[in-house]
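1. sequence and predicted structure below; questions after.
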Amino acid sequence: MKKLINAPETVLAESLDGFALAHANLVELGEERKFVRRKQLTPGKVALISGGGSGHEPLHAGFVGRGMLDAACPGQIFTSPTPDQIVAAMQSVDSGAGSVLIVKNYEGDVMNFDMAAEMAEGNVRTVIVDDDVAVDRSTYSTGRRGVAGTLIVEKLVGAAAEQGRDIERLAALGKAVNSRTRSMGVALTSCTVPAAGTPTFVLGENEMELGVGIHGEPGRRRVKLDRADAIAEDLVAPIVEDLAPGNGRECILLINGFGGTPLSELYLMVNAAMTRLRARGVRVARFLTGNYVTSLEMAGCSITLTELNDDWLSLWDAPVHTPALHWGQA
């Protein structure tokens, strides 16, 4: 295992310290590094809190800032944050308007965020993200996994919260955006969790995992490595079939890298995906391309499609200023 670390047990703490130093104008660490929070809160605004296992950077801490999250709780690598972390984060950013928890649909995350919501004082709503079409809803007891579509939910709900919308409207918005968002990914290599020291799974030189999860969970099938155009078809087809966007409706297209894929290949996948989307009559109004919801150093990518309406388009375009995502005058 070759990694830029001092010791597996100190990776998260030292990474969070560096993150806080690098973005000291935007964020600060909570006590005992339990959470990352916005440096400047908006009084009277509903607080948005998310989190999950580390190793998916910049998700979630990289999306803390104006126009997105108020706080994020980092668990150990690929391990859910604890309820006390989440409660501490909620208390730190509470302005009296309540909190919306945005949670990826993994058993540990859902359980711990639910416990935190029960422990916390005040008005709390939860939005579960389950955008991964690689698995049937009946495959796991918890249903579909939450993957890169989490970014879309956090951005749109974050913009709406910045406008001053109340907690009920924000929770309803998050659930609606999730219902119109679909994702699917492919892995070309595995990743190595520092504490384990060995790859999470093994792929042959000419193999790829189609429909992989962001922790390396198996997807639809392991197949022979193919051309980018064929991979794009394998990802786009089930997404469009499941989402079934309305005729003429505009969408956001997110091509997300898993951490080990160069931008040149991700942009190539933008081109390949667009060819297949146009052939299906899908209109793309906004693009986002890069490594946003990663799996350590895994090579591969995911495709996410969100169907828009006029309100959601304006929320996507609204200013945002976080360590990992920023545009407009936020």
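-> Ah, there it is. Numbering: from 1, shown residues only.

2. could you use CA atoms for every contact and neighbour count after this?
-> Will do.

3. now the helix or strand Leu173 falls within: buried residues?
-> Assigned by DSSP states H and E, Leu173 belongs to helix 167-179. Buried residues in helix 167-179, counted by 16 or more other C-alpha atoms under 10 Å: 167, 170-171, 173-175, 177-178.

4. pasting the second one now:
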Amino acid sequence: MKKLINHPEDVVKEMVEGFIAAYPKRLKQVPDTSVIVRADAPVQGKVGIVSGGGSGHEPAHGGFVGPGMLDGAVAGEVFTSPTPDQVYEAIKAVDGGRGVLLVIKNYTGDVMNFEMAAELAEADGIQVAKVVVNDDVAVENSTYTVGKRGIAGTIFVHKIAGAMAETGASLEEVTAVANKAIENLCSMGMALSPSTVPAAGKPGFTIGENEMEIGTGIHGEPGIERTEIKSADEVTDTLLSKVLNHLQLAPNSKVALMINGLGATPLMELYIVNRRVAKILHEKEIEVHETFIGEYMTSIEMAGCSITILRLDDQLTELLDAKADTVAFKK
């Protein structure tokens, strides 16, 4: 294992410390936790939004904390759900009196621990709502989850819900629009190489030099097929066809598109994937309102990518276009 770290057990703690040190005017850390919040948290009179999960997916989730997106993010150990008490501290830190929305990726540990934290907060008199993102259309009921997994499409939910909260909307309204985004969201990914959890010291799975995995999860969970390496266009066709089959987009539909790198994929390759996606969507008379290309939700140093499509209406378009100012996402 080659990693630029000190001690495996200190990776998350030192990462959070370094992250806060880089952006002290934007962000602050809740003392004795791995919770990152806006520097001005709690924002009074605004619904607070908290997300999080295991570390190793950077810039998710701390990179999306800031005006127009998240109020707080909780970093668990690498590929491990944050504990209920950590999520509880995040909820308390961002509660501005209008309630708090939890945006949870659909993994069993995340769902259970965030729900336990919500119960603790509600016992304190804080109103808490939650949404569960399940955008991965590759498989259902895999290693980490019951039902479809939550992957890079979660970033669009952060953006939509965050923009709605900035308008002064109620917790019910913010929750409703977050669920609306989830219902119109599909993603699918693939991997060329595995990733290595520092504490484990070896790759989470093995894959041959000339092999690739189609439908991989962000923790290296198995997909739908292991095959010989195919061309970028062939891979893109496979991923996009499954996403489009789920969304059933009519001609003249408007969408937002995300081509997400998993940690070790050059931008060159992501643009090659986007070239094919753009061509197919144009042929199908689907309007791409905006494209986002880069690393939004990674898997440590896994090579691979995912494709996400969000179907837009006038409300979702307006919220997607609204101002956001975070480390990893700006509008």
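-> Looks like it came in fine. Here the structure is a predicted model, which means the values were calculated and not measured.

5. hmm, back to that, what range does the helix holding Leu173 of structure 1 cover in structure 2?
-> Alignment of helix 167-179 of structure 1 against structure 2: residues 171-183, by TM-score structural alignment.

6. all helices of structure 1, in order?
-> 11-22, 83-93, 107-119, 149-162, 167-179, 228-243, 263-279, 310-317 (DSSP state H).

7. the shortest one vs helix 167-179, what angle?
-> Relative orientation of helix 310-317 of structure 1 with respect to helix 167-179: 90 degrees, computed using axes from the mean of the first three to the mean of the last three C-alpha atoms, to 10 degrees.

8. elements contacting helix 310-317 of structure 1?
-> helix 149-162 (3 or more C-alpha pairs under 8 Å, 6 or more residues apart in numbering; DSSP states H and E).

9. what's the offset of the helix it packs on from the middle of its chain?
-> Here helix 149-162 of structure 1 shows a centroid-to-chain-centroid distance of 11 Å under the convention C-alpha atoms, centre = their mean, to the nearest Å.

10. what about Phe19 of structure 1, distance to Val27 of structure 1?
-> 9 Å (C-alpha to C-alpha, to the nearest Å).

11. residues near Ala97 of structure 1, how many?
-> 17 (other C-alpha atoms under 10 Å).

12. likewise Pro203 of structure 2?
-> Going by other C-alpha under 10 Å, the residues that sit close to Pro203 of structure 2 add up to 16.

13. what's near enough to touch it?
-> Contacts of Pro203 of structure 2 were listed using C-alpha atoms under 8 Å, 6 or more residues apart in numbering, and they are 194-197.

14. just the buried residues of those residues.
-> Counted by 16+ other C-alpha under 10 Å, these give 194-197 as buried.

15. list just the nearest of the residues you listed to Leu320 of structure 2.
-> Nearest to Leu320 of structure 2, judged by C-alpha to C-alpha, of the buried ones among the contacts of Pro203 of structure 2 is Ser195 at 31.4 Å.

16. if we can go back for a sec, which helices and strands does the helix holding Leu173 of structure 1 pack with?
-> By 3+ C-alpha pairs under 8 Å, 6+ apart, helix 167-179 of structure 1 packs against strand 99-104, strand 124-129, helix 149-162.

17. quick one: distance of the second one to the chain centre.
-> Spelled out, it's strand 124-129 of structure 1. Remark: strand 124-129 of structure 1 is offset 14 Å from the chain centroid, using C-alpha atoms, centre = their mean.

18. have a look at how far, on average, that strand is from structure 2.
-> Taking mean C-alpha distance after the TM-score superposition for structure 1, the mean distance separating strand 124-129 of structure 1 from the aligned residues in structure 2 is 0.4 Å.

19. whereabouts in structure 2 does that strand align?
-> So strand 124-129 of structure 1 is aligned with residues 128-133, judged by TM-score structural alignment.

20. returning to that earlier point: any chance of the helices of structure 1 in JSON lines, plus distance to Thr294 of structure 1?
-> Compiled in JSON lines, these are given as follows (distance: least, C-alpha to C-alpha, whole Å):
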{"stretch": "helix 11-22", "distance to Thr294 of structure 1": "15"}
{"stretch": "helix 83-93", "distance to Thr294 of structure 1": "22"}
{"stretch": "helix 107-119", "distance to Thr294 of structure 1": "17"}
{"stretch": "helix 149-162", "distance to Thr294 of structure 1": "12"}
{"stretch": "helix 167-179", "distance to Thr294 of structure 1": "19"}
{"stretch": "helix 228-243", "distance to Thr294 of structure 1": "17"}
{"stretch": "helix 263-279", "distance to Thr294 of structure 1": "13"}
{"stretch": "helix 310-317", "distance to Thr294 of structure 1": "21"}
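
21. ranking the ones you listed by burial, who's on top?
-> helix 149-162 (a mean of 25; mean count of other C-alpha atoms under 10 Å).
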